[in-house]
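>>> give me a model of this one.
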Amino acid sequence: MLTTILRSVIRQARRHPLYVGLNVFGLALGIGVFLTLALLVRFEYSYNASLPDVDRLVRVDEYFTLPGNAPRESPGVTFRAVPFLREDFPEIEDASRVEAETLQVERNGSFTAFDAYLTDPSLFRLFGVTMLHGSPSDALSRPDGLVLSQKAAQTLFGTTEVLGRTVEINRNGTRSAHVVTGVLAARADPDFFSRIEIFVPLPAEDMRPFLTRSLIFRNYLPTARIS
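The predicted model follows:
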């Protein structure tokens, strides 16, 4: 039976090569589109799925409307909202600010750009991530602390045994020295930490604008764990 079908296909291809070619191309294109969409859906559903208690993590977004404009939603909100949210929702266990930046690391006279998070010491505790070296609970507790991803440690020092080493960071023209206090283990699945290579504590002065100007928003992503 299969031989008969194959002979029929070959005969049709010889008689109508353009027609058969278009059908084969359409079939291949359809399969390719289906597989691409399936991979995209799989990625979206697997993102952050490996994090412990991910169903208890919440990102606070801002929804606002400016005069004459359509309503907008933004992940960048003021961290001043957290104390008020704690009053209204006592289920909140913890929270952390996150500011995404690209930091320049100076080493041997050259600069290398890394995707970074400026954040609070509670971040690793909040997400329950594991460290290759160092302790997640206090890796960012010191103002000059710094956590590298496994890849960043290899890029900068050629090894992951880098606790206590010094990294020079250039942030918007301001240089500062940081001591490596942790190395984040490589991420097996796509999540909130996958592309981030450096984690540094948020400077204390970054909170000053919020004390008097509540409308000045930085790209902070307050994230809370609820019980």
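>>> please make it C-alpha for all contacts and neighbour counts, starting now.
Will do.
>>> tell me which residues in whichever strand or helix holds residue 155 are buried?
Following DSSP states H and E, one finds residue 155 within helix 150-157. Neighbour counts over helix 150-157 (16 or more other CA atoms under 10 Å) mark 150, 151, 152, 153, 156 as buried.
>>> gap between the fourth one and residue 183?
Counting by CA to CA, to the nearest Å, the gap between residue 153 and residue 183 amounts to 7 Å.
>>> any shared contact partners between those two?
Jointly contacting residue 153 and residue 183 under the rule CA atoms under 8 Å, 6 or more residues apart in numbering are 160, 162.
>>> can you list the buried residues in the longest helix that the chain contains?
Longest helix in the chain, counting residues (DSSP state H): helix 17-46. For helix 17-46, the neighbour count (16+ other CA under 10 Å) marks residue 20 as buried.
>>> to compare with the earlier structure, here is another sequence to fold:
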Amino acid sequence: MLRNYLITAIRNLTKNRTYALINIIGLALGIGCSLVIFKVIQFENSYDKHQERYENIYRISNESIYPDRVDKGMGTPHPVGPALIEDYPDIEQVTRTYYQEEAQINIKKPNGDIQKFLLDEGIVFTENSFFKIFTTEWLAGNKETALSEPNTVVLSLSAAKKLFGLENGHEVEAMGKIVDLRGDFQSHRNHS
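So this is what the prediction gives:
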């Protein structure tokens, strides 16, 4: 029975080649577009799922309107953060961040030599409330007090290893060391 259906389908396809080709291409395009749309929606809905409170995290963006165009961006003036807390009591936390591409970091070695590192991935300036919003794993230090004082730094595991040449299991030794961004070796203490 199935063999008869298959033979009939092949005869119809060979008889009406143009019509069959249009139908097959249309079916393939429809399936392909559906898969692409599914993957895009799946990707868009996967953001921040690793954060414990991802459903309560929002990003503020801006829109600059000019006579000839409209620019949308992710930067907002710094006073926006405190103004949001003041004007909207339902907001629990606000954190402001500033990303700087390709930062040079200087490390003063015990012998007095200065070792320079170019961080291609850049650095982020932020405040203590960042750690109250985003889920982070801490190897050392205290996330409640990190970045609460000026000239303090929080390093990722990979940055601590790279900057201080630490072996696995010795990353805690980066605590209290000086990291210099500007080249003047002010006291930039880090919290790993």
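>>> and the helices in the first structure?
Going by DSSP H, the first structure shows helices at 2-15, 17-46, 81-88, 122-127, 150-157, 208-212.
>>> would you turn the ones you listed into a markdown table with distance to residue 164 of the first structure?
As requested, the helices of the first structure are exported to a markdown table (distance: least, CA to CA, whole Å):
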| stretch | distance to residue 164 of the first structure |
| --- | --- |
| helix 2-15 | 69 |
| helix 17-46 | 35 |
| helix 81-88 | 33 |
| helix 122-127 | 19 |
| helix 150-157 | 12 |
| helix 208-212 | 30 |
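>>> for stretch 33-47 of the second structure, grab the matching residue range in the first structure.
Per TM-score structural alignment, the counterpart of stretch 33-47 of the second structure in the first structure is residues 33-47.
>>> could you tell me how far the matching stretch lies from the centre of the chain?
18 Å (CA atoms, centre = their mean, to the nearest Å).
>>> what of stretch 4-21 of the second structure?
That offset, for stretch 4-21 of the second structure, works out to 52 Å (CA atoms, centre = their mean).
>>> so what secondary structure elements neighbour the helix or strand harbouring residue 107 of the second structure?
In this assignment (DSSP H and E), residue 107 of the second structure forms part of strand 103-108. Helices and strands touching strand 103-108 of the second structure, by 3 or more CA pairs under 8 Å, 6 or more residues apart in numbering; DSSP states H and E, are strand 114-119.
>>> just checking, what packs against the strand it packs on?
Contacts defined by 3+ CA pairs under 8 Å, 6+ apart place strand 114-119 of the second structure against strand 103-108.
>>> what does the strand it packs on contact?
So strand 103-108 of the second structure is in contact with 114-120, 122-123, 163-164, 178-183, going by CA under 8 Å, 6+ apart.
>>> quick revisit: can you say which of the helices of the first structure is nearest to residue 142 of the first structure?
helix 122-127 (12.2 Å; CA to CA).
>>> what is that closest one packed up against?
Counting by 3+ CA pairs under 8 Å, 6+ apart, helix 122-127 of the first structure packs on strand 92-96.
>>> still on that earlier bit, which one of the helices of the first structure lies closest to residue 58 of the first structure?
Closest to residue 58 of the first structure of these is helix 122-127 (CA to CA; 10.7 Å).
>>> of all the helices of the first structure, which lies closest to residue 56 of the first structure?
helix 122-127 (9.9 Å).
>>> distance between the closest one and the chain's centre?
Relative to its parent chain, helix 122-127 of the first structure has a centroid offset of 14 Å by CA atoms, centre = their mean.
>>> likewise for stretch 133-148 of the first structure?
18 Å.
>>> how many neighbours does residue 124 of the second structure have?
Per other CA atoms under 10 Å, the neighbour tally for residue 124 of the second structure reads 13.
>>> hang on, I meant residue 3 of the first structure
Neighbours around residue 3 of the first structure, by other CA under 10 Å: 8.
>>> map it across to the second structure for me.
Matched to the second structure by TM-score structural alignment, residue 3 of the first structure sits across from residue 3.
>>> ok, the residue nearest to residue 19 of the first structure when sequence neighbours are not counted to residue 26 of the first structure distance?
Excluding the flanking residues, the one nearest residue 19 of the first structure by CA to CA, 6 or more residues apart in numbering is residue 13, at 7.9 Å. As defined by CA to CA, residue 13 of the first structure lies at a distance of 15 Å from residue 26 of the first structure.
>>> and for residue 170 of the first structure?
Where residue 26 of the first structure is concerned, residue 170 of the first structure sits at a distance of 52 Å (CA to CA).
>>> got it, and residue 130 of the first structure?
Counting by CA to CA, the gap from residue 130 of the first structure to residue 26 of the first structure is 47 Å.
>>> got a list of what the closest residue to residue 59 of the first structure other than its chain neighbours touches?
Counting by CA to CA, 6+ apart, residue 223 is the residue found nearest to residue 59 of the first structure once chain neighbours are left out, at 4.6 Å. By CA under 8 Å, 6+ apart, residue 223 of the first structure lies in contact with 57, 58, 59, 60, 95, 96, 97.
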